[in-house]
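[1] with the sequence up front, the predicted model follows.
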Amino acid sequence: MAEAAVANRKGGVVEDLRNHLSLLVSGIDQEPTITAFKNGSADKNLYVAFLVQTRHYVALTAPRLEAAGRRLKELGEHPELADLFFQKAEEESGHDILVDDDLCSLGLDPEKTLAENPPGEWITAYNSWITAATNGRHPAAFLGSAYILEGLAVERAGKVARALVASSSIPKIADAVTFLDLHAEADIGHVDDLERILAELDDAAEHDAIVMTAAATRGAYLGMLDEVGRRQAKAH
């Protein structure tokens, strides 16, 4: 990940974020929900439950990026980062529709499906955290979440999508992995870019906010997978 581009000191924010990403990736590999996706044992309901919870947090990404940019402008801090947040908001806009397309490919009405399946506890907590962070004293905290989620997409999204298509018996699954596939490709290079930006931030309190948000994102994502798996197990 752009080793030469980042002067990464021991205990620095980039190193801390890499550690959180590594912990998330190893945690993902042990989650029963992801294991089911990879070995073909997941049924349609489990995958739909995953897509729905994904949709509930992805829909917040662009608005929160815009909010972070506006808050930085209000504070008079990091004008280039604020502009980057606005740019990223445009890039992320509409990504929730990719999930809708996957739900449609599975024969579901996205609006009805989302209405019947509200955000779970972990995604509700994550959305609340991100909202508070981007409205708070250190809106750059959003970088922690962006690093974790984009890093995870690069490390695992494509692999999970390919495994689903190769091993799952879910009807039309090959047409229902758009979100995973496109994020795996789109986020290549984004992590390196984030590391360069993070290496230029030198405020200790800001670093703490970024790392705490990364940790909250890691915990919420693993919690969401566990919650989805347990709910589907009870339904059977």
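    Right, received. Where do you want to start? Numbers count the residues shown, from 1 in each chain.

[2] alpha carbons only for contacts and neighbour counts from here, please
    Noted.

[3] which residues are contacting stretch 59-69?
    Identification of contacts with stretch 59-69 by Cα atoms under 8 Å, 6 or more residues apart in numbering yields 81-86, 88-90, 92-93, 95-96, 127, 130-131, 134-135, 139-140, 142.

[4] filter those residues to the buried ones?
    Neighbour-count burial (16 or more other Cα atoms under 10 Å) applied to these gives 81-83, 85-86, 88-89, 92, 95-96, 127, 130-131, 134-135, 139-140, 142.

[5] check contacts around the residue nearest the centre of the chain.
    Closest residue to the average C-alpha location of the chain: residue 149 at 3.3 Å, with Cα atoms, centre = their mean. Neighbouring residues of residue 149 by Cα under 8 Å, 6+ apart: residue 217.

[6] I'd like the next helix or strand past the host helix or strand of it.
    Using DSSP states H and E, residue 149 falls within helix 142-152. Next in sequence after helix 142-152, counting helices and strands by DSSP H and E, comes helix 158-167.

[7] what residues sit buried inside that following helix?
    For helix 158-167, by 16+ other Cα under 10 Å, it's 158, 160, 161, 162, 163, 164, 165, 167.

[8] what's the spacing between the residue nearest to the second one when sequence neighbours are not counted and residue 85?
    Which is residue 160. Ranked by Cα to Cα, 6 or more residues apart in numbering and with sequence neighbours excluded, the top spatial neighbour of residue 160 is residue 38, at 6.2 Å. Applying Cα to Cα, to the nearest Å, the value for residue 38 to residue 85 is 34 Å.

[9] next: residue 235.
    Per Cα to Cα, residue 235 is found 40 Å from residue 85.

[10] one step back: and the residue nearest to residue 160, what element?
    helix 32-39.

[11] swap in residue 137?
    Assessed by DSSP H and E, residue 137 sits outside every helix and strand.

[12] any idea how far it lies from residue 19?
    Here the criterion is Cα to Cα. By it, residue 137 lies 25 Å from residue 19.

[13] one more structure, for comparison:
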Amino acid sequence: MTLSARALLDGIQAELAPRDGDNRLLPLITTGQAPQAVFAAIAAEEQRITSSDLRSFHAMAARTGEPNARAFFGGLPPGEQQAHDLLDALVDAVGPDQGMELPRAGCQAYPAYVAWLALHAEPSAAAAGIYSNFTAWGRYCKAVAEAMRTHYDFDDAACAFFDFFAADVPEIEQRVLAAIQAGLDTGRLQPEQAHLYARLFQNYELMFWNTLADEFSAQP
């Protein structure tokens, strides 16, 4: 029986689920224990990440000749640009001088890997790996936005970046399923590659949060 796109994504999510709780920064934020300065660090790192990912997604869309993969990757840059712009309000809220930080390697590993995939990966397998991380990222963003309002007294504008990624966008799922199915039907997508990309994305995602957890949990 031919593997379906839905079955592949479900299998990847089941494989990743046991590590969903390994984000050490999230509990510090959701309980109000993280210092407010952590949001300046997140904003500074995310400004670099969204700018890099926007270009990487454009490169992926340009590199693939498969219409469904091109539609998936081509639909992501406008969202990255919108998210990038929403960070301005968070930067304003945490103070104009606090966001001027040197990038942390542990936080920038994620966009570096996206850029590597843009050059080297089979696009439908990359699509599966990237999308598989969206669920955890969206859940983290929802929890952060709630905590920012509850424990840190941020207004809606400052929380808008996290609200944006916490929202469900069914169109993105429809596009990625079409891209994955096209890759499976033609034999270009090797399921083991999709699983590998997804595992690495999860590791880099956790590295982002845990790099900041190690830094800010040590602060008084």
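    Received it, and whenever you're ready, just let me know what you need. Everything numeric in this text was worked out from a predicted model, so none of it was measured.

[14] I'd like the buried residues of helix 158-167 of structure 1 laid out as JSON lines, including distance to residue 56 of structure 1.
    Compiled in JSON lines, the buried residues of helix 158-167 of structure 1 are given as follows (distance: Cα to Cα, whole Å):
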{"residue": "158", "distance to residue 56 of structure 1": "21"}
{"residue": "160", "distance to residue 56 of structure 1": "20"}
{"residue": "161", "distance to residue 56 of structure 1": "20"}
{"residue": "162", "distance to residue 56 of structure 1": "23"}
{"residue": "163", "distance to residue 56 of structure 1": "24"}
{"residue": "164", "distance to residue 56 of structure 1": "22"}
{"residue": "165", "distance to residue 56 of structure 1": "24"}
{"residue": "167", "distance to residue 56 of structure 1": "27"}
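
[15] between those, which is nearest residue 192 of structure 1?
    residue 158 (18.1 Å; Cα to Cα).

[16] test my guess that residue 72 of structure 2 contacts residue 177.
    No. Counting by Cα atoms under 8 Å, residue 177 is not a contact partner of residue 72 of structure 2; they are 9.1 Å apart.

[17] okay, and which of the buried ones among the contacts of stretch 59-69 of structure 1 map to strands?
    Among these, no residue falls in strands (DSSP state E).

[18] structure 1: which residue goes with residue 130 of structure 2?
    Using TM-score structural alignment, the partner of residue 130 of structure 2 in structure 1 is residue 146.

[19] helix or strand: which one has residue 40 of structure 2?
    Here residue 40 of structure 2 is covered by helix 37-63, with elements defined by DSSP H and E.

[20] repeat for residue 42 of structure 1
    Going by DSSP H and E, residue 42 of structure 1 is not in any helix or strand.

[21] aligned to it, what sits in structure 2?
    Residue 42 of structure 1 maps onto residue 34 in structure 2 when the alignment is built from TM-score structural alignment.

[22] look up the closest residue to that match, ignoring the ones flanking it.
    Distance criterion Cα to Cα, 6+ apart; nearest residue to residue 34 of structure 2, sequence neighbours excluded, is residue 28 at 5.0 Å.

[23] for residue 6 of structure 2, see how far away the one you found is.
    Here residue 28 of structure 2 is placed at a distance of 34 Å from residue 6 of structure 2 (Cα to Cα).

[24] same deal with residue 99 of structure 2?
    From residue 99 of structure 2 across to residue 6 of structure 2, the span is 40 Å (Cα to Cα).

[25] which one's more surrounded, these two?
    residue 99 (20 against 15; other Cα atoms under 10 Å).

[26] residue in structure 1 paired with that one?
    Residue 99 of structure 2 maps onto residue 113 in structure 1, by TM-score structural alignment.

[27] what sits against its match?
    Taking Cα under 8 Å, 6+ apart, we find residue 113 of structure 1 in contact with residue 52.

[28] also residue 129 of structure 2?
    Residue 129 of structure 2 sits next to 194, 195, 196, 197, 198, 199, 201 when contact means Cα under 8 Å, 6+ apart.

[29] what about 7 Å?
    Going by Cα atoms under 7 Å, 6 or more residues apart in numbering, residue 129 of structure 2 touches 194, 195, 197, 198, 201.

[30] that one - nearest residue in space that isn't next to it in sequence?
    Spatially, and ignoring its direct neighbours in sequence, residue 129 of structure 2 is nearest to residue 198 (4.0 Å; Cα to Cα, 6+ apart).

[31] tell me the spacing between the one you found and residue 147 of structure 2.
    Residue 198 of structure 2 sits 28 Å away from residue 147 of structure 2, taking Cα to Cα as the criterion.

[32] residue 78 of structure 2 too?
    Applying Cα to Cα to residue 78 of structure 2 and residue 147 of structure 2 gives a distance of 27 Å.

[33] how far out from the middle of the chain is stretch 87-96 of structure 1?
    Distance of stretch 87-96 of structure 1 from the chain centroid (Cα atoms, centre = their mean, to the nearest Å) equals 13 Å.

[34] in structure 2, what range does that stretch match?
    The alignment of stretch 87-96 of structure 1 onto structure 2 (TM-score structural alignment) spans residues 75-84.

[35] rewinding a little: just to check, the residue nearest to residue 160 of structure 1 is in contact with residue 163?
    Yes. Counting by Cα atoms under 7 Å, residue 38 of structure 1 touches residue 163, with 4.9 Å between them.

[36] now check structure 2 for the residue matching residue 130 of structure 1.
    In structure 2, residue 130 of structure 1 lands on residue 114 (TM-score structural alignment).

[37] with residue 161 of structure 1 instead?
    Residue 161 of structure 1 maps onto residue 145 in structure 2, by TM-score structural alignment.

[38] can you tell me how far its match is from residue 194 of structure 2?
    For residue 145 of structure 2, the distance to residue 194 of structure 2 equals 30 Å [Cα to Cα].

[39] how about residue 75 of structure 2?
    Separation of residue 75 of structure 2 from residue 194 of structure 2 (Cα to Cα): 20 Å.

[40] good, wrapping up.
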